[in-house]
Structure formats: C-alpha cells, structure tokens
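In: Generate coordinates for the sequence data below:
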Amino acid sequence: MGPLTKRTQGRDLRAFWLLAPTMAVLAVVIAYPVLRAVYLSFQDDAGLNEETGRFESGGFAGFQHYLMWLTGDCGTGAGSCPDGNLGSDFWQAVGITFFFAVVTVAIEVVLGLWMATVMNRTFVGRSLLRASVLIPWAIPTAVTAKLWFFIFAENGIANKMFGTDIAWTTDPWTSRFAVIIADVWKTTPFMALLILAGLQLIPSDVYEAARVDGASKWKQFVHITLPLVKPALMVAVLFRTLDVLRMYDLPAILTSTSGASPTATVSILVVDEMRSGNFNSASALSTMVFLMIFAVAFIMVKFLGANVVRTQEEQRKGVR
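Out: Purely as a prediction, here's the structure:
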C-alpha cells in the first residue's frame, strides 16, 4: 500500500503542476478583474462633496452605488449622482434585457427546431444547405448590426419593400422588434446546429418502428423527436439565454448607445456609465449584471439540468 500510495500522490502532484500555469493565467485574466470590479463597486467616485464644498478623491461608499441603481437614491458625499442614470433606467434596462431574452429565445427555438428537422433529412444538396445556413452566424455581430441598420433605414429596403414609412430604429417598440429580428436572423443557425447534433443521435430504427405501428408524422415528432432531442435543446436554450442577457453590440450599433434608449440593455447601461467617467458605479452595475446572469444560469441548470438527467435515465431504461 505504501508504494501504491506514493505513486498515486505523485500522479496527483504532477497533474497539479500541469494545471497550475493554466489556472494562474485564468486567475490573472478572469479572477482579478472580477475581484477588482467588486472592490471598486464599494468605493465612491471622486468629485465635489456637497456637504463640505471640496473636491474629494472618494472613499468607502458601502452599498451606495447598488442602492442608487436599485432605488434611484444617490445619497450624499463625494461623487455626485450620475446624470440621467437612476433606478428607473436600471429597471427599464433589466426589463428590456429579459424581454429580448424571452422573445428571441422562444422564436429561435421554434425556427431552430424546424431548420434542424429539415437539415436532418436525406436529400440532394444537404451539405450545401448546412454550410449556407451557418453564414449568418459566422458574420461578426457588428457587421450584422450595420447590415440591418441599412435595411431598417428610413429609405431602406424594408420600407421600400412593404411601401411603409416605419421608423424602425427610433420608435420605441418598433426598434425593439428590429433588434429581435436581427438577432433571430443571426443566431437561429447556432440554435439549429445544436439541435441538429441531438437529432443525429436518434436511431432511425425508432422512426421505422413508429411507422410500422401506424404513427403519423406529428405523433412521431411529439412522442419521439421532442423527448429524445430534449437534452440538446435544453443546452441550446441555456447558451442562448445567457448570451442574450449580456447583449450589447447589436442594439448599440443598430439603434443607439444611450442608456436612455428604448433598446438599452443592462450591458449598454454599463458602457454608457463608463463613458461618463463613473467607473465605480459602473463596477457596481457590472457586478449586478454578473449576479443576475449567475442566478439565471443557476436556476436553468438546476431545473433544466435535472430534467435532462431524468430524460437520459428514462431513455436508458427504455433501451434496457
């Protein structure tokens, strides 16, 4: 047992030294910025102290920045309240962010499932179709935003095609749906690709047995395709939800970069705050964004992950 224990410990120690450089790089690139942002979120911005009338470099502010974003109360002391960025802007940005997440992910699930079902069939030119479908996803987001900006311009293709005079990028609700259309066009292929990977794992014998039993196409889809593709579908939904919650470049380029814009997400609010020079309050807001995304990811993994594990267990039992 002695030599075996030493050899086991030696392997564990060698594995540690092999992983140490990577962990050190991750600590510098990821851990330090996160911890630094959290630290700055509790510091006051430098500015004029309203009580003393002097310019101060700031100090410990406690939860002042967090309360400012949640309630709109800026408090007193060095670092005045950022102009126009109060609690109302934060909750509006949160509502817009979740609105984009729910609507875009729901549409992408339907379209992605349909596209994956079509690409999973055997026909001439299937490889060409799969490659061409990925083109919108491969285009950089900034290029996509500019492309749709020209389409939704006042004299753009959309208004000329439908004979309308819609303010696609300035009207509050129209601009939101313009962002949704552009995002769905770009990221639906990614959703379809993940779902297609799940469809290809389904044995063809299952569908043949269903056809022999007289099951219609709809019953095959409901009772075979959906249950068996559920693990891949849940992973796709999780990835896309977390991606939309941190959306910045598409609405910022397509409509506006202002924090008061009707399409301003929380990430746009963070960048707008940094451009205003309020780095500490921006750090508090970015920390809240991190906690929001972490909470959504935890809830989805907790519930959707359990469903995926349960589905896989049921599949193994069915095979046995």
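
In: C-alpha only now, for contacts and for neighbours.
Out: Noted.

In: what's next to stretch 164-176, contact-wise?
Out: Outside stretch 164-176, the residues that touch it by Cα atoms under 8 Å, 6 or more residues apart in numbering are 149, 152-154, 159, 178, 254-255, 262-263.

In: Compare the residues you listed and tell me which is most surrounded.
Out: Thr263 (32 neighbours; other Cα atoms under 10 Å).

In: check contacts around it.
Out: So Thr263 contacts 93, 96, 172, 175-176, 179, 251, 255-256 (Cα under 8 Å, 6+ apart).

In: For Leu254, see how far away Val212 is.
Out: Distance of Val212 to Leu254, given as Cα to Cα, to the nearest Å: 52 Å.

In: what's the answer for Leu4, then?
Out: The value you get for Leu4 to Leu254, if Cα to Cα is used, is 63 Å.

In: And Trp185, by the same measure?
Out: 14 Å.

In: Tell me the secondary structure of Tyr66, please.
Out: Under the three-state scheme (DSSP: H, G, I helix; E, B strand; the rest coil), Tyr66 adopts helix.

In: element containing the spatially closest residue to it that is not a sequence neighbour, please.
Out: Of all residues not flanking Tyr66 in the chain, Ala284 sits nearest, at 6.0 Å (Cα to Cα, 6 or more residues apart in numbering). Element membership for Ala284 (DSSP states H and E) is helix 279-319.

In: Please provide the structure for the following sequence as well, for comparison with the first:
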Amino acid sequence: MSKPSDTTAQSRSRLGALLVSPALVLLAAVIGYPIVAALVTSFRTDPTLRDGFFTTGGEFAGFSNYLHWLGQQCGDTSCPPGTLGDQFWTSVLVTLFFTVVTVSLEVLLGLLMAIVMNQAFAGRGLLRAVVLVPWAIPTAVTAKLWFFMFAYDGIVNRALGTHILWTDDAWSARVAVIVSDVWKTTPFVALLLLAGMSGIPGALYEAARIDGASTFQSFLQITLPLIRSALLVAIVFRVLDVLRIYDLPAILTHGGGGDGHATTTLSILTVRQIQQGYGGASALSTLTFVLIFGVALALVRVFRVNLVQSEQHGMS
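Out: This is a model prediction of the structure:
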C-alpha cells in the first residue's frame, strides 16, 4: 500500500485544523479570556464589573496585590496578624495539610478496597456497584450529610459517646473535613487501582505460588509494580483535586473552625476576597494557580522518571 502524497497529507492537516478550530475558539473564549483577564486585573487596583466583563476601571498597581498576599507589604506598614499575608500562608498550610493527609489515606484505603474487590466471591459485582455510591453523591450533599452527622447531638458523638463540637474546634473541624473527603473519594481511587489489578494475568500469581512466594511477596513483586501507572494517575488526580478543594469545607465548616481559619483553603480564601475586591482576588487566584501548576509539574516529572526507571528495570 503506497503512502499518501505530500499534497494529500497537507490537505488532511488543513482539514483537521479546520475541524478542531471551533473547539479551539470556544476554549479560548471560555478559558483563555478569563485567565488573561484575571492576570491583567491582578496588576491593577479594583476595577468595576459590568455585564460579566471587567471594565477599564482601576489603576495600574504593579506587584502590590501580590506583595499584600505574600505578606511583604501592607501599605506603609507590615501586615498585622490574621490579615493578608498571614491569611494567605495559613490557607496554604491548611490546603497542603488536607492534600497530604487525605491523599495518603485514600491511597491506602483504596488499595485495600481494590484488593478485596479483585478477589473472586459471590456478590462481587454488587459490592463494586455499592462502592460507587459515595463517589456518585454530589459533594454538596455529602458535606451536608456529614454536617448533620458531626452535629453536637449527631450520630458521630452518639456512637463515640463524646460531646465534641466537631465544626467549632480547629483540629476537630479538620478531622471532620478529612473524614468526609476520604469517605467520598476513596472509591474513586479504589476503582482506578482495581482497573489496574484486573489487567494482571493470573498466570503470574500461579507461577509465584509454584515458586513458593507468599501472598505478601506476590503483592510486592507482582501487584505493586504492575499497578504503578494506575497508582500514579490516582495520586496525581487526587492531589490536584484537593489543592482546589472548596465546596466540602465551605459547607461542612463554613471554612472556619476554631480560630475561623482552621479549614480555610486557598479556594475559600479566594472566594471571600472576591467580595472585597477583584484586584486582590485576581492576584490570589494567580498565586493559587502557580502553586497547583508547580505541584502538578513536579508530580508529573517525578512520576515520569519512576515509570521510565521501572520500565527499564523490567526490560533488563
């Protein structure tokens, strides 16, 4: 079969570009314009909003909006405690704390759930369907459900025999958010890992048993290496999700707890700032984007190196 001529290839390329151009234009209007507008606004004093678009109001402010949030400049004085830079760094720490704890728990519990669901037993299909229920429930509904469960006279206190104000104390409010998020999203991680386990040939485990390998050794030497890709995808997805978390803590604890900032994530702080001024909110959203982009880039590079090394090790 002969290869297509250069003219045919060029015509196909032009046709492909023509077909995807409407989607590109739509993406530029829906995604590109807001990003550019937010970036421009972050370097200006607060503009006014008209018909959903920023007007030319507001003066050029340089990096003052960024310096305000980073705590390096608050007018002519340093930032007082609990404002501006202090709020920003507190929300960064809260967001990173939620990310590390929830993703770690979800990966561990999701791996255990995937191992159980990968076994052959009666009712396995029903179990897999039931596991999807928490993930299928809207996040707002999940947050309200756990809000009632963590109430002073709710199910949690009754079951534990405690009298804890879960959504009012700083650390108990964080625990409430972590438990709610882990309950909802662990099934997502479990299903991703289960998909990876389902593709492992049973002959590998049979050969390992013949060689005298224990179940734990088979897990370490066969299961973990072969689900590495699914595991890394689950980690990246969940890390990016938690870094942008808003609705769960906003509804469950109103972004407060204890000192009023115990569960205030970067997304919650950004929404609050929008009510006070678009210039500062745009700078804050840009800083949030830079943080998420940096973490995503680091994860992709580290995991890509790990995948390449594992593939080279498997070929050697």
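
In: Quick TM-score on the pair, please.
Out: After superposition, the two chains reach a TM-score (TM-score structural alignment, normalised by the length of structure 2) of 0.91; 302 aligned residues with a Cα RMSD of 2.1 Å.

In: one step back: residues in contact with the residue nearest to Tyr66 of structure 1?
Out: Taking Cα under 8 Å, 6+ apart, we find Ala284 of structure 1 in contact with 37-38, 40-42, 65-66.

In: So which of the residues you listed sit within helices?
Out: Counted as lying in helices by DSSP state H, out of those, are 37-38, 40-41, 65-66.

In: and which of those residues is nearest to Val133 of structure 1?
Out: Ala37 (39.3 Å; Cα to Cα).

In: Identify the residues contacting that closest one.
Out: Neighbours of Ala37 of structure 1 in contact, by Cα under 8 Å, 6+ apart: 280, 283-284, 286-287.

In: Identify the residue nearest the geometric centre of structure 1.
Out: Asp243 (1.5 Å; Cα atoms, centre = their mean).

In: What does that one correspond to in structure 2?
Out: Using TM-score structural alignment as the criterion, Asp243 of structure 1 maps onto Asp241 of structure 2.

In: Kindly report the same for Val184 of structure 1.
Out: So Val184 of structure 1 corresponds to Val182, using TM-score structural alignment.

In: Same question for Lys160 of structure 1.
Out: Aligned partner of Lys160 of structure 1 by TM-score structural alignment: Arg158.

In: Need the counterpart of Val133 of structure 1 in structure 2.
Out: So, by TM-score structural alignment, Val133 of structure 1 is matched to Val131.

In: what about its match, is that helix, strand or coil?
Out: helix.

In: Hmm, Phe100 of structure 1 is touching Ala178, no?
Out: No - if you go by Cα atoms under 8 Å, Phe100 of structure 1 and Ala178 don't touch, sitting 10.9 Å apart.

In: What segments of the stretch 51-200 of structure 2 are strands?
Out: 53-54 (DSSP state E, counting those that start in this stretch).

In: residue boundaries of the helices in it?
Out: 64-70, 85-117, 124-136, 139-149, 155-160, 170-198 (DSSP state H, counting those that start in this stretch).

In: Turn those into TSV, including distance to Val308 of structure 2.
Out: Output for the helices of the stretch 51-200 of structure 2, formatted as TSV (distance: least, Cα to Cα, whole Å):
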stretch	distance to Val308 of structure 2
helix 64-70	37
helix 85-117	22
helix 124-136	32
helix 139-149	36
helix 155-160	46
helix 170-198	18
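
In: superposed on structure 2, where does the helix or strand harbouring Pro33 of structure 1 end up, distance-wise?
Out: Element membership of Pro33 of structure 1 [criterion: DSSP H and E] is helix 32-41. In the superposition with structure 2, the average deviation recorded for helix 32-41 of structure 1 is 0.5 Å (mean Cα distance after the TM-score superposition for structure 1).

In: in that helix, what's buried?
Out: 34, 37-38, 40-41 (16 or more other Cα atoms under 10 Å).

In: okay but Gly110 of structure 2 is in contact with Thr186, surely?
Out: Yes - at 5.4 Å, Gly110 of structure 2 counts as touching Thr186 under the criterion of Cα under 8 Å.

In: so what sits against both of the two?
Out: Common neighbours of Gly110 of structure 2 and Thr186 (criterion: Cα under 8 Å, 6+ apart): none identified.

In: Next, work out how far apart Gly59 of structure 1 and Asp44 of structure 1 are.
Out: 5 Å.
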